[in-house]
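# No sequence on hand, only this structure:
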């Protein structure tokens, strides 16, 4: 029987890589996304071509009603959920905290932290509390949570640190209900998120900071996410697994 996974931010970057890899390994997918309908439908078609069931729904993770609607669509299309990947996130152009405007601060925290809280809360309601059969929740953090991202985006780093604390606390709340909760901390990964922050070449520019001397690929993060969702990680919960190339 195929397993069923929901991924927020599921149509680009790490989310897209995870969706493709999951479909190839026997998962059905529900993808949350914002903005690019054509890219979302193209990815759904690609996933379905592998034999997976797939559905995509647009919406803002900072809106709790939109998050609940995404879960409704996922459960209706797939017949339930076994794993939720809390992946949606944004960055903004590099700035010191002193030079950061209030509107940006609100937006970064609303998407990266409040959006993660809304998504994790909905996952807890659907997988836990005796309503589901257990499962796995994986929250995508960032090495910025450990490094602080000084001079770039301290707001993003602070929000991602909150995501890691969320994983720890929720893992303890849901353990007795058979739900494992973990976080993945990617390092410099070569995705489009850097361009959205105004530095499309950032991953390559900073690659020398990693011991391995190169940026990571989204597929390398996807491998960790899928491992945490698999039976191979049956005794792993409350962990933060770094995929950072030794930075």
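Perfect, I can see it now. Just so it is clear, the model here is predicted, and its values are computed rather than measured.
# going forward, measure contacts between C-alpha atoms and count neighbours the same way
Will do.
# Measure how buried residue 204 is and give me the count.
15 (other C-alpha atoms under 10 Å).
# so it, which of the three states?
Secondary structure, DSSP: H, G, I helix; E, B strand; the rest coil: residue 204 is helix.
# Now do the closest residue to it other than its chain neighbours against residue 89, distance only.
With C-alpha to C-alpha, 6 or more residues apart in numbering as the criterion, residue 204 has its nearest non-adjacent residue at 6.2 Å, and that residue is residue 215. According to C-alpha to C-alpha, to the nearest Å, residue 215 and residue 89 sit 19 Å apart.
# Ok, residue 134 next?
The spacing between residue 134 and residue 89, counted by C-alpha to C-alpha, is 25 Å.
# And residue 125, by the same measure?
22 Å.
# Give me the more crowded residue out of the two.
Between residue 125 and residue 89, counted using other C-alpha under 10 Å, residue 89 has the larger neighbour count: 22 against 13.
# which SS class is the more buried one?
With three-state DSSP as the criterion, residue 89 reads coil.
# For the longest helix along the chain, which outside residues touch it?
Ranked by residue count, the top helix of the chain under DSSP state H comes out as helix 154-174. With C-alpha atoms under 8 Å, 6 or more residues apart in numbering as the contact definition, helix 154-174 has outside contacts at 90-91, 96-97, 105, 108-109, 112-113, 116-117, 124, 128, 138-142, 144-149, 179-183, 237-240.
# burial count for the residue nearest to residue 204?
By other C-alpha under 10 Å, the residues close to residue 215 number 22.
# ok, now residue 220?
Per other C-alpha under 10 Å, the neighbour tally for residue 220 reads 16.
# which element follows the helix or strand hosting it toward the C-terminus?
Using DSSP states H and E, residue 220 sits within helix 218-229. Per DSSP H and E, the first helix or strand lying C-terminal to helix 218-229 is strand 240-243.
# what's the first-to-last distance across stretch 54-68?
18 Å.
# List the contacts of that stretch.
8, 28-35, 37, 40-41, 44-45, 47-48, 70, 73-74, 77-78, 88, 110-111, 114-116, 118-119, 122.
# try stretch 211-230
So stretch 211-230 is contacted by 13-15, 17-18, 21-22, 83, 85, 135-138, 182, 184, 186-191, 203-204, 206-208, 233, 236, 241, 243-247 (C-alpha under 8 Å, 6+ apart).
# Next up, a structure to set beside the first:
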């Protein structure tokens, strides 16, 4: 059997990095998309290779059309025809009320979390419909359904858009043999919280989750891997919540 070839955006850290390593363990070759930290991306590439997979790191800002095209082109040239996409790259901006948010931060949030997801999904759809098969997993957030007031309603709004994209695109691409699903993580202990200016947020909020703790990136990666696998062959248009009961 041919090895699946999967593009993972935002693959140098957090959920994206964990997804790369889990998919490699499951037999995927991986294109690791990243925007800044080349050393971290190369470390993930090394981890994929240690797991027996082939990998390439590609610097790409997913909000830039030319970068998205280059990401998929390099994946195709170096690894082979792309069969899967983990649409993970996202930003949050600083924590705070919408009334206090900066317009530049709002634009960046929309550019990455919505436009970037759309651009990557579009390119994947073009390639996969031509082959008659493929899998897309979008990384949404539990914030899409709880709104996250006082923290980042702007981020929650973009993730609600990801949920809508997942449902609509699944119906659009199903007849072409392409499955589209999403994972909606809850509070996950990753570097994202420090980037928002609240490094202790995951531990603090985790205590209020029904399971009593924050989640781990590897737990989200396991859900992504299942949705990417043949075991999920009849799942499309689903938003799988992995949020500890929250």
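Structure's in. What do you need? A quick note: this is a predicted structure, and the numbers were derived from the prediction, not measured.
# ok, back up a step: what about the contacts of stretch 211-230 of structure 1, which are in strands?
Those of the contacts of stretch 211-230 of structure 1 mapping onto strands are 83, 85, 135, 136, 137, 138, 182, 184, 186, 241, 243, per DSSP state E.
# Could you check how many residues crowd around residue 120 of structure 1?
Counted with other C-alpha under 10 Å, residues neighbouring residue 120 of structure 1 total 24.
# need the contact list for it.
86, 137.
# how much space is there between the alignment partner in structure 2 of it and residue 153 of structure 2?
Taking TM-score structural alignment, residue 120 of structure 1 has residue 121 as its aligned residue in structure 2. Computed as C-alpha to C-alpha, the residue 121 of structure 2 to residue 153 of structure 2 distance reads 24 Å.
# any idea how far residue 152 of structure 2 lies from residue 114 of structure 2?
To residue 114 of structure 2, residue 152 of structure 2 is 15 Å away according to C-alpha to C-alpha.
# Check residue 44 of structure 2 too.
In this view, residue 44 of structure 2 and residue 114 of structure 2 are 25 Å apart by C-alpha to C-alpha.
# same deal with residue 207 of structure 2?
Using C-alpha to C-alpha, residue 207 of structure 2 is found at 30 Å from residue 114 of structure 2.
# who has more neighbours, those two?
The residue with more neighbours, out of residue 207 of structure 2 and residue 114, is residue 114; 22 against 12, by other C-alpha under 10 Å.
# give me every residue that touches the more buried one.
Residue 114 of structure 2 neighbours (C-alpha under 8 Å, 6+ apart): 158, 159, 161, 162.
# go on, residue 45 of structure 1?
Per C-alpha under 8 Å, 6+ apart, neighbours of residue 45 of structure 1: residue 54.
# Now do the same for it: its match in structure 2.
Aligned against structure 2 by TM-score structural alignment, residue 45 of structure 1 finds its counterpart in residue 46.
# so that match is in which element?
Element membership for residue 46 of structure 2 (DSSP H and E) is helix 38-50.
# Can you point out the buried residues in that helix?
Across helix 38-50 of structure 2, burial judged by 16 or more other C-alpha atoms under 10 Å covers 40, 41, 42, 44, 45, 46, 47, 48, 49.
# what about the last one, distance to residue 43 of structure 2?
Translated: residue 49 of structure 2. From residue 49 of structure 2 over to residue 43 of structure 2 the distance is 10 Å, taken as C-alpha to C-alpha.
# In terms of helices and strands, where is residue 29 of structure 1?
Here residue 29 of structure 1 is assigned to strand 27-33, by DSSP H and E.
# Onto which residues of structure 2 does that strand map?
Strand 27-33 of structure 1 covers residues 28-34 of structure 2 once aligned (TM-score structural alignment).
# Buried subset of the contacts of stretch 211-230 of structure 1 as a ChimeraX selection?
To isolate the buried members of the contacts of stretch 211-230 of structure 1 in ChimeraX, using 16+ other C-alpha under 10 Å:
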select :13,14,15,17,18,21,22,83,85,135,136,137,138,182,184,186,187,188,189,190,191,203,207,241,243,244,245,247
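# Distance check, the residue nearest in space to the middle of structure 2 against residue 244 of structure 2.
The residue lying closest to the centre of structure 2 (C-alpha atoms, centre = their mean) is residue 88, at 1.6 Å. Computed as C-alpha to C-alpha, the residue 88 of structure 2 to residue 244 of structure 2 distance reads 20 Å.
# try residue 34 of structure 2
Separation of residue 34 of structure 2 from residue 244 of structure 2 (C-alpha to C-alpha): 28 Å.
# Ok, residue 235 of structure 2 next?
From residue 235 of structure 2 to residue 244 of structure 2 the distance is 21 Å (C-alpha to C-alpha).
# Could you do residue 210 of structure 2 as well?
Between residue 210 of structure 2 and residue 244 of structure 2 the computed distance is 6 Å (C-alpha to C-alpha).
# Find residues that contact each of the two.
With contacts defined as C-alpha under 8 Å, 6+ apart, no residue is shared by residue 210 of structure 2 and residue 244.
# if I pick residue 118 of structure 1, what's in contact with it?
61, 62, 63, 64, 67 are the contacts of residue 118 of structure 1 under C-alpha under 8 Å, 6+ apart.
# do that again at 10 Å, thanks
61, 62, 63, 64, 65, 66, 67, 68, 86, 110, 111, 124 (C-alpha atoms under 10 Å, 6 or more residues apart in numbering).
# Can you redo the residues you listed as a markdown table, where the extra columns are secondary structure, distance to residue 2 of structure 1 and neighbour count?
Below are the contacts of residue 118 of structure 1 laid out as a markdown table (DSSP: H, G, I helix; E, B strand; the rest coil; distance: C-alpha to C-alpha, whole Å; neighbours: other C-alpha atoms under 10 Å):
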| residue | secondary structure | distance to residue 2 of structure 1 | neighbour count |
| --- | --- | --- | --- |
| 61 | coil | 26 | 29 |
| 62 | coil | 30 | 21 |
| 63 | coil | 30 | 15 |
| 64 | helix | 28 | 18 |
| 65 | helix | 28 | 12 |
| 66 | helix | 26 | 18 |
| 67 | helix | 24 | 24 |
| 68 | helix | 23 | 18 |
| 86 | strand | 20 | 29 |
| 110 | helix | 33 | 21 |
| 111 | helix | 30 | 22 |
| 124 | helix | 21 | 25 |
